[in-house]
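Undergrad: sequence unknown, structure follows:
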């Protein structure tokens, strides 16, 4: 059932006509029900529609300068105004004129001389349709947002599961994902992309679920065979996440596969080099190693922050992209704040760095 809008001035009607008498008559017929805005040229109509909320437009065709058809085409070409219903009001009553009006985006066509009850009825009908369309779009956006949030929550839960499987705490995931966002913003990544990286980064080690406990939980230094087994977690993670059209899952699978690649081409599993490594993984590599350095592990104590920063700088151009290292260094105050805010319970603030495994190990 079509629900008609209430008659109140919340709805704004833009009248576009170069004839002042036509404007006056329409204004008198409609002003008790609607807020009225007026333009006598197509160019002015575009300016008004872009600068303030307009719910519907009554548009003349024969005007000096930009005619009504061209005005409508311009309205429909602009994302900011394309959704506004346009009703043509014209003395041109030929079928060809009506066809052109509908073809360029009009929703209705009224011929002059107008009958005001007809104009009011058409306005009410199209405002009702427009209102319902906007409500539907809002519901779709809400459902889409809810679905995206559910996917994010699932990814974060799986990421935490992988960390607990590796005898690490969920705070590693939190710290590392925040580091990724901070470094990405300093590098010049858009906010949307930086947020996407922050969301998918906890999934980078999901493949460790498939690594045997005898290797994953080994407290001694890993031997060559152990390393070959644990390096399989990249491919395993990619296989777990699979191929999916969602940018969220596609990005998660990509970082799972490539987060151990190195800028100099000596990483794994595919020995990618330089910018062949996805940017998300080049950023994540620094965030992950920095958190590994500054956190306690079964085989080492936490490094002091200054020593960890020095190690990141030392590996610039080999393990890490130099430009990402520079972004990391510019971000140190924010990174240190995250390190403090999400510190593991009982973890010492600093300690000797002599027991650390090299950064090209499984960390």
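TA: Structure's in. What do you need? Keep in mind that what you see is a predicted model, and the values were worked out from it rather than measured.

Undergrad: drop to CA atoms for contacts and neighbour counts, all remaining ones
TA: OK.

Undergrad: Residue 54 against residue 82, yeah?
TA: No: counting by C-alpha atoms under 8 Å, residue 54 stays clear of residue 82, with 11.3 Å between them.

Undergrad: the more surrounded of those two?
TA: Neighbours were tallied for residue 54 and for residue 82 using other C-alpha atoms under 10 Å; the higher tally belongs to residue 54 (19 against 16).

Undergrad: Need the three-state assignment for that one.
TA: Classification of residue 54 using DSSP: H, G, I helix; E, B strand; the rest coil returns coil.

Undergrad: Chain neighbours aside, what residue packs nearest to it?
TA: Leaving aside its chain neighbours, residue 54 sits nearest to residue 12 (5.2 Å; criterion: C-alpha to C-alpha, 6 or more residues apart in numbering).

Undergrad: And for residue 64?
TA: Closest residue in space to residue 64, ignoring its immediate chain neighbours: residue 41 at 7.1 Å, by C-alpha to C-alpha, 6+ apart.

Undergrad: downstream neighbour of the helix or strand where residue 323 lies in the secondary structure list?
TA: Taking DSSP states H and E as the definition, one finds residue 323 inside helix 322-330. The first helix or strand that comes after helix 322-330 along the chain, using DSSP H and E, is helix 332-341.

Undergrad: Check it against this one:
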């Protein structure tokens, strides 16, 4: 069903054109004697064809076409303008202003039918192409979501593979990733960056896959030499992920390499300082340490939230970016919700 908008200040002309439109079949006619009211209707309705007279009070046909074309999404709707035979200058101006075709008075029934059908066929083709484009875009979005979901699943499983060799838990991965997102929110990062760090942060320790068990699982304090080997997991994680075409894995590579850097330059592996440390690395440094402190493990009890916050505060400007610490504390209700949602299984103390 096509919607045909007819605008003419003459009731006789409105009646005549409506009758001609109804003979086309599968058409609904919307009539206006006042072009200003017609324009107001067009703000919330999109006709398939506009038939507008030139000579009208308040707003002539040329001004109506200009105002109509200025409305969002109305630039392709076909317009027929009704003019007198001697108004060639008007027709030229209307063509430049956005009219597609003309009817001359008195309106010929056969000519009207041919021109109107041509315009409606044009509109049908436009709508078909628009619908097909939207359908194809939906298919692309669906396929992209599926690829993204598989990518996120692979990332999580790779992260768990590293954690299986370390006395951490899957809940730790979830918590620190969501803490990282909370800090990104507190810092006012763009929504895309907030989502990216949520998806990439779980890769922070993936390089531990390459650390020998006798070091990774050693219950006591590491020797200086062993700690140097352990520190290598940052570069290992980076090398594993850096050449990916995935923006998530590339962000994960940056996080793996930089989340052990310290704000005062005493971290590793590159001894970066301050804002030379990428923001994702600065964020994950706070999120990872906060969760490690407040989580119970076989070799330690969990710190209280108060003690953990005090540790972060004491480390402002030394270990941690002060703004990241402030952002975590500013999102405290979100932090508490994350702790509640992602809880570890009970781990017995030994």
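TA: That came in fine, so what should we check first? This is a predicted model, so every value here is computed, not measured.

Undergrad: TM-score of the superposed pair?
TA: In this superposition the chains share a TM-score of 0.76, using TM-score structural alignment, normalised by the length of structure 2; 323 aligned residues with a C-alpha RMSD of 3.9 Å.

Undergrad: on that earlier part again, so what's the residue nearest to residue 64 of structure 1 up against?
TA: Residues near residue 41 of structure 1 by C-alpha atoms under 8 Å, 6 or more residues apart in numbering: 16, 17, 18, 63, 64, 65, 66.

Undergrad: need these in a markdown table with distance to residue 190 of structure 1 and secondary structure, can you?
TA: Converted to a markdown table, the contacts of residue 41 of structure 1 look like this (distance: C-alpha to C-alpha, whole Å; DSSP: H, G, I helix; E, B strand; the rest coil):
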| residue | distance to residue 190 of structure 1 | secondary structure |
| --- | --- | --- |
| 16 | 40 | strand |
| 17 | 43 | coil |
| 18 | 45 | coil |
| 63 | 43 | coil |
| 64 | 44 | coil |
| 65 | 41 | coil |
| 66 | 38 | coil |
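
Undergrad: which of those residues sit farthest apart?
TA: The span of those, defined through C-alpha to C-alpha, is set by 16 and 65 at 13.0 Å.

Undergrad: okay, these two: which has more neighbours?
TA: Under the criterion of other C-alpha under 10 Å, the comparison of residue 16 of structure 1 against residue 65 puts residue 16 first, with 26 against 11.

Undergrad: Residue 150 of structure 2 sits in which helix or strand?
TA: Short version, using DSSP H and E: residue 150 of structure 2 is in helix 109-164.

Undergrad: Equivalent analysis for residue 227 of structure 1, please.
TA: Assigned by DSSP H and E, residue 227 of structure 1 falls in helix 224-230.

Undergrad: do the same with residue 89 of structure 1
TA: Residue 89 of structure 1 belongs to strand 86-90, assigned by DSSP H and E.

Undergrad: which secondary structure elements does that strand contact?
TA: Here strand 86-90 of structure 1 touches strand 56-59, strand 108-111, going by 3 or more C-alpha pairs under 8 Å, 6 or more residues apart in numbering; DSSP states H and E.

Undergrad: picking up where we left off before, pretty sure the residue nearest to residue 54 of structure 1 sits against residue 52.
TA: No: with contact defined as C-alpha under 8 Å, residue 12 of structure 1 does not reach residue 52; the gap is 9.6 Å.

Undergrad: Who has more neighbours out of these two?
TA: Ranked by neighbour count (other C-alpha under 10 Å), residue 12 of structure 1 and residue 52 place residue 12 first, with 19 against 9.

Undergrad: Can you name the residues that contact that one?
TA: Residue 12 of structure 1 neighbours (C-alpha under 8 Å, 6+ apart): 34, 35, 36, 37, 53, 54, 55, 56.

Undergrad: do you know how far the first one is from residue 22 of structure 1?
TA: This points to residue 34 of structure 1. For residue 34 of structure 1, the distance to residue 22 of structure 1 equals 17 Å [C-alpha to C-alpha, to the nearest Å].

Undergrad: Same check on the last one?
TA: Relative to residue 22 of structure 1, residue 56 of structure 1 is positioned 17 Å away (criterion: C-alpha to C-alpha).

Undergrad: contacting residues for the residue nearest to residue 68 of structure 1 when sequence neighbours are not counted?
TA: Counting by C-alpha to C-alpha, 6+ apart, residue 68 of structure 1 lies nearest to residue 61, which is 3.9 Å off, once chain neighbours are set aside. Contact analysis of residue 61 of structure 1 by C-alpha under 8 Å, 6+ apart lists 67, 68, 69, 88, 89, 90.

Undergrad: which two from those end up farthest apart in space?
TA: The span of the contacts of residue 61 of structure 1, defined through C-alpha to C-alpha, is set by 67 and 89 at 12.3 Å.

Undergrad: how close does the helix holding residue 323 of structure 1 sit to structure 2?
TA: Once fitted to structure 2, helix 322-330 of structure 1 is off its aligned match by 1.4 Å on average (mean C-alpha distance after the TM-score superposition for structure 1).

Undergrad: Can you pull the residues that touch both of residue 16 and residue 65 of structure 1?
TA: Common neighbours of residue 16 of structure 1 and residue 65 (C-alpha under 8 Å, 6+ apart) are 41, 42.

Undergrad: how far does stretch 254-273 of structure 2 stretch from start to finish?
TA: Start and end residues of stretch 254-273 of structure 2 are separated by 15 Å (C-alpha to C-alpha).
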